[in-house]
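**Q** Attaching a predicted model along with its sequence, questions to come.
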Amino acid sequence: MGAPDFSADLYREITEFAQGTPSWVHEAADVGTDGGLLLFAVLFAVGWWRARGLDARAMGLALVAPFAMVSAYLVSEVSKSFIQEERPCRAVAGAVHIAACPAQGDWSFPSNHATIAAASAAAIVVAWRAMAPLVLPLAALMAFSRVFVGVHYPHDVAAGFLVGVVVAPAAALVLVLAARPLVEALRGVAAGAVLLGPGPVAPRGPGLEVPLGSPRPAAAAAPMVGAAVPMDDASVTMPDVMGGVPPRRGPLR
C-alpha cells in the first residue's frame, strides 16, 4: 500500500521542522512514547487501587482496562500485516528522521504506538472519567511524536488513534460483563477481599460502618402483639381496679 500524497507532504513538513529543533527535543520525542506507555501502566495500577473502595462494576472496569488495550493492539497488529505499508523513512525520497528507521517488514499503517496510547487512555477514561483531561492529550502527543521522529506518516497515527479509542472502550464494556460477577464472588472470600478491597462502605451510625451487601445486624426483638409484658410491684392489678383500691405507686410500708 502506498501513502496518500497529502500525508507524505505533511510528513516532510513535520520532519523538516523537527530537524531544526534543539537536540534535547529530539531526545525527549524519541523516548517520550515509551515513557508515556510506562505512565499508562502506572495509571492502570492506580485505577485498580482506587477501585478497591468502589462497587464491583467499577473494579471490573479497572481490571479489564489493560486487556481492552491489548484488544486494540491486536486489531492494529493484524491490520498492519494485511495492509503492509512501507515506512516513510524508507519510502519518502530524501526523508529525514530523528529515530532509527524500523527494520524491513515492520509495517507502518496503522501505528501500533498510537493505538496503544489511545487505547490505554480510552480504557482509563471508561473506568475513571476524571482522568480524561490528562490521558487523552497525553495519548495525542504520544501519537504525534511518531511522526515528529520520522517513523510514521500522519495518517498512520490518525488511524491508530481511531482504532484505540473505538476498540478499547467497546472491549472494556464487553469484558466487564464477565468481570463484575467475578469481582463480587472474589470479594466474598478473604484473599479476594484483600486483593480487590471491600467495596463501598455504607454508614450505619457512629462506628458502625459496614460494606454494602453485608448482612444487616439483627434488630432488637420487639414484643409481639398480645404478648405479656413484665410489670413491677407498683403495677396496677385487676383486683385493685375491681375493688376500687387506688393503684399502689411504690412498696408497702
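**A** Received, thanks. Since we're looking at a predicted model, the values are computed, not measured.
**Q** only C-alpha atoms for contact and neighbour calcs from this point on.
**A** Will do.
**Q** Quick check: what element follows whichever helix in the chain runs longest along the chain?
**A** Secondary structure of the chain per DSSP state H: the longest helix is helix 154-186. Remark: after helix 154-186, the chain's next helix or strand is helix 190-196, criterion DSSP states H and E.
**Q** dropping in the other structure now:
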Amino acid sequence: MEAPDFSADLYREITEFAEGTPSWLHTVAEVGTDAGLLLFAALFVVGWWRARIGDARAMALALAAPFAVVAAYLVSEVSKTFIEEERPCRAVQGAVHIAACPAPGDWSFPSNHATIAAASAAVIVVAWRAMAPLVLPMAALMAFSRVFVGVHYPHDVAAGFVLGVVVAPLVVVALVVALRPLVESMRGFPLCGTVLGPPSAAAGGAPESGAERPVMPGAGPGRAAGGGSAGRVNEASVTMPDVMGGVTRRDPLP
C-alpha cells in the first residue's frame, strides 16, 4: 500500500519540525509512548481496585478492559499483515526521524501504539467516566508522538486511534454481558471475594427483607400509624418479641 501524498507531505513537515526541537524533547517523545502504556496499565489496576467496592457490572468492566485492548491490538496487527504499508522512515525520500526505523516487514498501517493507547483510554472512560479529561488527551498525544519521532505517517495513527476507540468499547460491552453473572456468583466464595469484592459490595442494594415499620401506640395490626387502615403492619413487628424472648411480655395492670 502506498501512503497518500497529503499524509507524506504532513509527515515531512512534522518530522522536520521535530528535528529542530531540543534533544530532551526527543527523549521524552521516544520514551513517552511506552511510559504512557505503563500508565494505562496502572490505571487498569486502580480501576479493578475501585470495582471491588462496586456492583458486579463495575467489576466485570474492570476485568474485561484489558481483554478488549488486546482484541483491538489483534485487529490492528492482523490488518498490518494484509495492508503491508512501508514505514515512512524508509519510504519517504530524505526522511528525518528521531527514533530508529523499525525493521523491514514491520508494517506501518495502522499504528499499533495508537490503537492500544486509544483502546485503553476508551475502555477506561466506559468504566470510569471521570477519567476522560485525562486519558483521552494522553492517548492522542501518544499517537501523535509516533509521527513526531518519524516512525508513522499521520494517517497511520489516525486510523489506529479510530480503530481503538471503536473496537475496544464494543468488545468490553460484549464481555460484560458474560462476565457480570459470573462475578455475582463467584463473589460468594471467600477466595474469589478477596479478588472480586464481597457480595455486600453491590451498590444500590435493596433494603433488607423483613425491615420493620414503626407502630404507634394504640394502632392495631390492621391500622396505619395515623389511625387509618392503610395496609397491614409487617407481621415481624408483632411476632418478634415472641421469637426473641420465647414468651410475650405483658405490662402489669394498673
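**A** Received, thanks. Note that this is a predicted model, so its numbers are computed, not measured.
**Q** rewinding a little: so the longest helix of structure 1 aligns onto which residues of structure 2?
**A** Mapped onto structure 2 using TM-score structural alignment, helix 154-186 of structure 1 spans residues 154-186.
**Q** list the buried ones in that stretch?
**A** 154-161, 163-165, 167-169, 171-173, 175-176, 179-180, 183-184, 186 (16 or more other C-alpha atoms under 10 Å).
**Q** mind listing what's buried in stretch 72-83 of structure 1?
**A** Buried, per 16+ other C-alpha under 10 Å, within stretch 72-83 of structure 1: 72-73, 75-77, 80.
**Q** separation between the nearest residue to Leu196 of structure 1 once chain neighbours are set aside and Leu61 of structure 1?
**A** Take Leu196 of structure 1 and drop its neighbours on the chain: the residue closest to it by C-alpha to C-alpha, 6 or more residues apart in numbering is Arg52, 5.3 Å away. Arg52 of structure 1 sits 12 Å away from Leu61 of structure 1 when distances are taken as C-alpha to C-alpha, to the nearest Å.
**Q** and if you look at Val157 of structure 1?
**A** For Val157 of structure 1, the distance to Leu61 of structure 1 equals 26 Å [C-alpha to C-alpha].
**Q** what's the answer for Ala170 of structure 1, then?
**A** Counting by C-alpha to C-alpha - Ala170 of structure 1 and Leu61 of structure 1 are separated by 12 Å.
**Q** Run a quick neighbour tally on Met233 of structure 1.
**A** Small correction: residue 233 of structure 1 is Asp, not Met. 11 (other C-alpha atoms under 10 Å).
**Q** Next: Ser120 of structure 1.
**A** Look at Ser120 of structure 1: counted by other C-alpha under 10 Å, it has 31 neighbours.
**Q** what's the helix or strand for the closest residue in space to it that isn't next to it in sequence?
**A** Leaving aside its sequence neighbours, Ser120 of structure 1 sits nearest to Met69 (C-alpha to C-alpha, 6+ apart; 5.4 Å). Assigned by DSSP H and E, Met69 of structure 1 belongs to helix 56-83.
**Q** Mean deviation, that helix versus structure 2?
**A** Superposing on structure 2 places helix 56-83 of structure 1 at an average distance of 0.5 Å from its equivalents, by mean C-alpha distance after the TM-score superposition for structure 1.
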